[in-house]
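> What would the 3D arrangement of this be:
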Amino acid sequence: MITLNHTGVSHTVFRLLGIPGLEDQHMWISIPFFISYIINLLGNNLLIFIILTKRSLHEPMYFFLCMLAGADIVLSTCIVPQALGIFWFHAGKISLDRCVSQVFFYSSIFISESGILLVMAFDRYIAICYPLRYTTILTHSLIGKIVCIVLRSFCTIFPIIFLLKRLNFCRSNILPHTFCEHIGLAKYACDDIRVNIWYGLFVIISTVIIDVLLIFVSYMMILHAVFHMSSKNARHKALNTCGSHVCIIVLFYVPAIFTSLFQRFGRHIPPHVHILLANVFVLVPPMVNPIIYGIKTKQIREQVAHIFFPKQK
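Below you'll find the predicted structure:
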């Protein structure tokens, strides 16, 4: 590793190592990366196609699901092709501008997905607690205003571009990762990065943590309403409509939160464990989301069956 401390030289080109310590296994590691990415592209594009082309699915719940599928495609495309390039061709060279751009898009899409999951929780709350007023509450005007919550991701992440660009990266140009992260990149600067650390925490608390709390409150109110239903079948149906969303919430937030904590406080955790966990967050939810909704949602399941088995209904 080349170290250029206090020389006044600021690196403009970096080299991503992939998963340090497991270089000999890169070819094998690339297999699940490639398979999950293909499943992600096929599953989410199919989901978007079905929702956009079937008028019976032009409802708020499916519109939000379509947004989630699109975000999944963008999130994994920001990361996985580059990781495969490192594993297959040792193509880890990346410019500072491209690295900062990756931080911006990766972080923005992550916060956007968190906002979409919050909106979906609100949708389920209205559908279960106020079923007769569902269409009158979730009007096109309100949906348009709700979707604006996604714009907050770009507003909160945009300052990070300037926080990174102001730094002098004179420590090293070797990044032990498959992609660029905000704090992971900032640690290689010779300047004081406390502003980066505190702003990063502010972004997480003001977006993701608040989203998690609001989702938790929404589901507490949903459970309260469900267990006050007189019909057992009604309770089962209501809980079943939330099952897919709860699975996706767990898959999205658990690895994301652990990755963020390890990045800031996990000094004694082996680097390859942190890197693998960070990639699990990018690989697993985008791949599994369309499968979960395809299995758990009857309307989507029927449309998929009609596409692949047109003679069967």
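
> switch to C-alpha atoms for all contacts and neighbour counts from now on
OK.

> can you map out the strands along the chain?
Ranges of strands in the chain, per DSSP state E, are 13-16, 93-95, 174-175.

> Tabulate the ones you listed (a markdown table), appending distance to residue 119.
A markdown table is the format used below for those (distance: least, C-alpha to C-alpha, whole Å):
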| stretch | distance to residue 119 |
| --- | --- |
| strand 13-16 | 36 |
| strand 93-95 | 35 |
| strand 174-175 | 36 |
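
> Could you also give me the structure for this second sequence? I'd like to compare it with the first:
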Amino acid sequence: MYLLLCMLALTEIGISTCVVLKALCIFWFGFKSITMDGCITQIFFLYFLTGVHSAILVTMAFDCYVAIGDPLRYATILTNARIAKLGLVCFIRAVLFLPGPLLLQRLPFCFNCIIPHTYCEHNAVVKMSCGYTRVNWMYSLVITFVIIGLDLIFIGLSYGLIIRAFLRISSKKTHWKALNTCTAHICVMLMSYTPNLFSTLTHRFSQDIASHIHIILTNLYLLVTPIFNPIIYGVKTREFREKVRKYTCRM
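Okay, here's the model as predicted:
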């Protein structure tokens, strides 16, 4: 569990860093321009880290199932070596995002290119092009539904198994402990997937939503969610609470 939490935290730090560094350059130093190569690099790392983040959430759902469904074999099923292999799979799968940013290089931009975001948002960049963008839109939708859609299906299957294991438990105390195991993961999933999916779909299908709504949603996903996730897991994990209380008392 701690290895997964560490990987989740590192990906969230990476996602926020990709956005915050450029945003600080804009607001503090007035560096409002960015090269095309810099923009594509930022998009790639955002896509890559978002894919890793989603895959880690799937792995954490499986972790919850093992902890509830087969707690006595938890340490033998989820060994450090196996978690490392799962982490490697998450990184390899995220490389599949590579063609998306590369497809932007072939697009012509014929007028003033002003991105209405604090970072290079893929769909906003595609909208600025005066060339043929159907391939880019299709790729964005396919990646969203295939990667995130498959992840949600796997998470749903894991929670189906969790519910089955939950119904087999007779002790009320164990019921509460099992429910407490999943609460933090469910909160993090809702905070991660909801604004991401809404922003992607409204960019493609809705023209009536104001641009500042898109900006708020994307910043909510990229900046606010990584702030609250450690708090959620810190509150729900007894060991974290004890460590915080210990160091607070020392101070």
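
> so how far is residue 85 of structure 1 from residue 79 of structure 1?
Using C-alpha to C-alpha, to the nearest Å, residue 79 of structure 1 is found at 10 Å from residue 85 of structure 1.

> of these two, who's got more company?
Higher neighbour count among residue 79 of structure 1 and residue 85: residue 79, with 19 against 16, using other C-alpha atoms under 10 Å.

> Distance of the more buried one relative to residue 283 of structure 1?
9 Å.

> about what we covered before: now render the strands of structure 1 as TSV, adding distance to residue 187 of structure 1 and mean neighbour count.
TSV is the format used below for those (distance: least, C-alpha to C-alpha, whole Å; neighbours: other C-alpha atoms under 10 Å):
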stretch	distance to residue 187 of structure 1	mean neighbour count
strand 13-16	13	19
strand 93-95	17	16
strand 174-175	10	20
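
> closest to residue 145 of structure 1 out of these?
Checking the strands of structure 1 against residue 145 of structure 1 by C-alpha to C-alpha gives strand 93-95 as the closest, at 37.3 Å.

> Quick one: the residues in structure 2 that that closest one pairs up with.
On structure 2, the counterpart of strand 93-95 of structure 1 by TM-score structural alignment is residues 33-35.

> again, but for stretch 175-193 of structure 1
Going by TM-score structural alignment, stretch 175-193 of structure 1 sits over residues 115-133 in structure 2.

> ends of the matching stretch, how far apart?
End-to-end for stretch 115-133 of structure 2, by C-alpha to C-alpha: 16 Å.

> Flag every buried residue along it.
Buried positions in stretch 115-133 of structure 2, judged by neighbour count with 16 or more other C-alpha atoms under 10 Å: 115, 117-122, 124-129, 133.

> Go through the residues you listed and name the one nearest residue 41 of structure 2.
residue 120 (9.3 Å).

> ok, the closest residue to the closest one other than its chain neighbours - how many residues close by?
Sequence neighbours aside, residue 39 is the residue nearest to residue 120 of structure 2 in space, at 5.7 Å (criterion: C-alpha to C-alpha, 6 or more residues apart in numbering). If you count neighbours by other C-alpha under 10 Å, residue 39 of structure 2 ends up with 18.

> Can you show me the helices along the stretch 201-313 of structure 1?
210-226, 232-265, 271-296, 298-308 (DSSP state H, counting those that start in this stretch).

> Give me whichever of those helices is most buried.
helix 271-296 (a mean of 20; mean count of other C-alpha atoms under 10 Å).

> Mean distance between that helix and structure 2 after superposition?
Helix 271-296 of structure 1, aligned to structure 2 and superposed, deviates on average by 0.9 Å (mean C-alpha distance after the TM-score superposition for structure 1).

> what do you get for stretch 66-86 of structure 1?
Stretch 66-86 of structure 1 sits 1.4 Å off on average (mean C-alpha distance after the TM-score superposition for structure 1).

> ok now that stretch, how far from the chain's centre?
9 Å (C-alpha atoms, centre = their mean, to the nearest Å).

> go on, stretch 266-285 of structure 1?
So, by C-alpha atoms, centre = their mean, the centroid of stretch 266-285 of structure 1 is 14 Å from its chain's centroid.

> now do stretch 169-186 of structure 2
Distance, centroid of stretch 169-186 of structure 2 to centroid of chain: 25 Å (C-alpha atoms, centre = their mean).

> what does stretch 150-157 of structure 2 give?
14 Å.

> residues in structure 1 aligned with it?
Taking TM-score structural alignment, stretch 150-157 of structure 2 hits residues 210-217 over in structure 1.

> That stretch vs structure 2, average distance?
With mean C-alpha distance after the TM-score superposition for structure 1, stretch 210-217 of structure 1 averages 1.0 Å from its match.

> residues making contact with that stretch?
Stretch 210-217 of structure 1 has contacts (C-alpha atoms under 8 Å, 6 or more residues apart in numbering) with 114, 115, 117, 118, 121, 122.

> Just tell me what the third one corresponds to in structure 2.
Mapped onto structure 2 by TM-score structural alignment, residue 117 of structure 1 lines up with residue 57.

> Quick check: closest non-adjacent residue to its match.
residue 189 (7.3 Å).

> Tell me which residue of structure 1 matches up with that neighbour.
Checking TM-score structural alignment: residue 189 of structure 2 goes with residue 249.
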